[in-house]
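Engineer: Test case, fold it:
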Amino acid sequence: METINVSEYMAQLISMVMIAGFMAISPGADFVMVTRNSLFYGRKAGLYSSLGICAAIWLHVAYSIAGLAVIISKSILLFSIVKYLGAAYLIYIGWKTFQNRSDIDIAPVSGSLSALSALKEGFITNALNPKTTLFFLSIFTQVVSPQTPLVVQMLYGAIISMAHLIWFSCVSVFLTQPRLLALFMKSKSTIEKLVGGVLIAFGIKVAAS
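Structural biologist: Just a heads-up that it's a prediction; the model follows:
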């Protein structure tokens, strides 16, 4: 069994931790879905939705690992296309996030949402989100090299998955406290501009690398 030198991948590990954090907190369909379920169905629904997102991340991790090998082995041109498309997408969503001035507007609903239904909603929302797909293809391939062992790549997947679970669980808990919700909405514009600026900067870095 091959011994893995952890220090050899420390730079990649640090980069993946930072990327995982920004991936989790960047605004999108996952945030809106967790917000909806937390506000209208309660904390339990929000937490199970977060767990569904966490599970769906592994689907993206699986095809990213497989796709990386295929792209690199078959065509450098295809790899370059993915890289620049990913960079352009990051800059685009970063700019849209930076300019965003809209508030969350979700129509009230009634009834209850079972734990299984909430988990399914979280999973499907993340799994079928094309932005998440492109995000993984553009980010995961910039950090993971062809020489990175599979077990290390799986560790990176676990980091991304746990980052999403922790973030969205915190969002659910946060949103179910009315006084904290009011404070968050006041800071929403600042958070959007911060995340948008980071995404733009990272997109430029990806394109220039």
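
Engineer: For the rest of this, base every contact and every neighbour count on C-alpha atoms.
Structural biologist: Noted.

Engineer: Name the residues that touch the helix or strand encompassing I81?
Structural biologist: Using DSSP states H and E, I81 maps to helix 76-99. The contact list for helix 76-99, computed with CA atoms under 8 Å, 6 or more residues apart in numbering, reads 27, 71-72, 134-135, 137-139, 141-142, 192-204, 206-207.

Engineer: do stretch 124-132 as well
Structural biologist: Defining contact as CA under 8 Å, 6+ apart, one finds that stretch 124-132 is touched by 29-30, 33, 52-53, 56-57, 59-60.

Engineer: 6 Å instead, please
Structural biologist: 53, 56 (CA atoms under 6 Å, 6 or more residues apart in numbering).

Engineer: And the most centrally placed residue in the chain, which helix or strand is it part of?
Structural biologist: Nearest residue to the geometric centre of the chain (CA atoms, centre = their mean): M23, 3.5 Å. Using DSSP H and E, M23 sits in helix 10-25.

Engineer: got the buried residues for that helix?
Structural biologist: By neighbour count on 16 or more other CA atoms under 10 Å, the buried set for helix 10-25 is 12-13, 16, 19-25.

Engineer: circling back to that earlier point, restricted to strands, list the contacts of helix 76-99.
Structural biologist: Using DSSP state E to define strands, no part of these is located there.

Engineer: What remains of these if I keep only buried residues?
Structural biologist: 27, 71-72, 134-135, 137-139, 141-142, 192-193, 195-200, 202-203, 206.

Engineer: still on that earlier bit, narrow the contacts of helix 76-99 to those in helices?
Structural biologist: Among the contacts of helix 76-99, the members found in helices (DSSP state H) are 71-72, 134-135, 137-139, 141-142, 192-204, 206-207.

Engineer: And this one, please, so the two structures can be compared:
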Amino acid sequence: MLEFLGVTLFILLAAMAPGADFAMVMRNSMLYSRRSACLTALGVGASMLVHTSYSLLGLAVLISQSVALFTAVKYAGAAYLCWLGWQSLRSGGGAACSASVDSRPDISPWRAFRQGFFCNLLNPKAPLFFIAFYSVVVPAAAPLGVRALYGLECAFVVGGWFVLLAVLATHAPVKQGLGRAQRWISRALGGAMLYFGIRLALAQR
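Structural biologist: Prediction:
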């Protein structure tokens, strides 16, 4: 039980650390509906299942040690974050900003899910996280089934945290309060994603 609680706390603290996933979920909570924000959050959680799968197969070590693979994922993720950050900066000003938040056209469910999914999936630091997760946090001697269950827990906790964040951020009084500063918040979130994209592009293994 103590081991389970320790692993859960580690995952939750890692999920709560400010990063590109946080900026993405907050961006879609600001710009779109609660459904879209929650689907973005679920996309982040679903991508953890992919990270878990290749980590259990030993591919996380391969990605972390291969210059070509690490660089390819790094630049794909950086480009994706910079593109979304630029979109957020553009949507944060002009006529779109002066319109009511509720009147803004929503995005499709698949697009909302995809944005969260690829935001997390294209982070080359994720394999490094799972190497540490499966070598330090989860006992190395744990059976494969137990390690897989901890991976599922990781996806559940991360997805659950971001769904909770999306629900809170789209709560009517909160969203109305944020809406008064929508121009600046959208720009700040867009700038944050650009920052994370540039920092990712410059990251070393």
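
Engineer: And the TM-score between these chains?
Structural biologist: The TM-score (TM-score structural alignment, normalised by the length of structure 2) is 0.61; 143 aligned residues with a CA RMSD of 2.8 Å.

Engineer: rewinding a little: heading C-terminal from the helix holding I81 of structure 1, find the next helix or strand.
Structural biologist: That would be, after helix 76-99 of structure 1 and using DSSP H and E, helix 115-127.

Engineer: what span of structure 2 lines up against that next one?
Structural biologist: Aligned using TM-score structural alignment, helix 115-127 of structure 1 spans residues 109-121 in structure 2.

Engineer: Comparing that stretch with structure 1, how large is the average distance?
Structural biologist: Mean deviation of stretch 109-121 of structure 2 relative to structure 1 after superposition (mean CA distance after the TM-score superposition for structure 1): 0.7 Å.

Engineer: What separation is there between the counterpart of A163 of structure 1 in structure 2 and F117 of structure 2?
Structural biologist: Correspondence of A163 of structure 1 to structure 2, assessed by TM-score structural alignment: V157. For V157 of structure 2, the distance to F117 of structure 2 (CA to CA, to the nearest Å) stands at 15 Å.

Engineer: before we move on, what about G197 of structure 2?
Structural biologist: 16 Å.

Engineer: These two: which is more packed in?
Structural biologist: G197 (26 against 23; other CA atoms under 10 Å).

Engineer: What helix or strand is G43 of structure 2 located in?
Structural biologist: Assigned by DSSP H and E, G43 of structure 2 belongs to helix 34-56.

Engineer: just D30 of structure 1 next, same as before
Structural biologist: Short version, using DSSP H and E: D30 of structure 1 is in helix 29-41.

Engineer: Over which residues of structure 2 does that helix lie when aligned?
Structural biologist: Using TM-score structural alignment, helix 29-41 of structure 1 pairs with 20-32 in structure 2.

Engineer: from the middle of its chain, how far away would the matching stretch be?
Structural biologist: The chain centre lies 9 Å from the centre of stretch 20-32 of structure 2; the measure is CA atoms, centre = their mean, to the nearest Å.

Engineer: picking that back up, now the two most distant members of the buried residues of helix 10-25 of structure 1.
Structural biologist: Q12 and I25 (20.1 Å; CA to CA).

Engineer: How about the residue in structure 2 that sits furthest from its center?
Structural biologist: Residue farthest from the centre of structure 2, counting by CA atoms, centre = their mean, is A141 at 29.6 Å.

Engineer: Which residue in structure 1 aligns with it?
Structural biologist: A141 of structure 2 maps onto Q147 in structure 1, by TM-score structural alignment.

Engineer: That match and G21 of structure 1, how far apart?
Structural biologist: Using CA to CA, Q147 of structure 1 is found at 24 Å from G21 of structure 1.

Engineer: Between its first and last residues, how far does stretch 94-107 of structure 1 reach?
Structural biologist: Across its full length, stretch 94-107 of structure 1 reaches 27 Å between end residues, using CA to CA.

Engineer: that older thread, who touches the helix holding D30 of structure 1?
Structural biologist: Outside helix 29-41 of structure 1, the residues that touch it by CA under 6 Å, 6+ apart are 45-46, 172.

Engineer: Only whichever of the residues you listed are buried, select them in ChimeraX.
Structural biologist: Restricted to buried positions by 16+ other CA under 10 Å, the ChimeraX selection for these reads:
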select :45,46,172
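
Engineer: could you redo the contacts of helix 29-41 of structure 1 as JSON lines and give each row distance to S80 of structure 1?
Structural biologist: Putting those into JSON lines (distance: CA to CA, whole Å) gives the following:
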{"residue": "A45", "distance to S80 of structure 1": "41"}
{"residue": "G46", "distance to S80 of structure 1": "38"}
{"residue": "S172", "distance to S80 of structure 1": "38"}
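
Engineer: re the thing from before, does the helix holding M23 of structure 1 pack against any helices or strands, and if so which?
Structural biologist: Secondary-structure packing of helix 10-25 of structure 1 (3 or more CA pairs under 6 Å, 6 or more residues apart in numbering; DSSP states H and E): helix 150-175.
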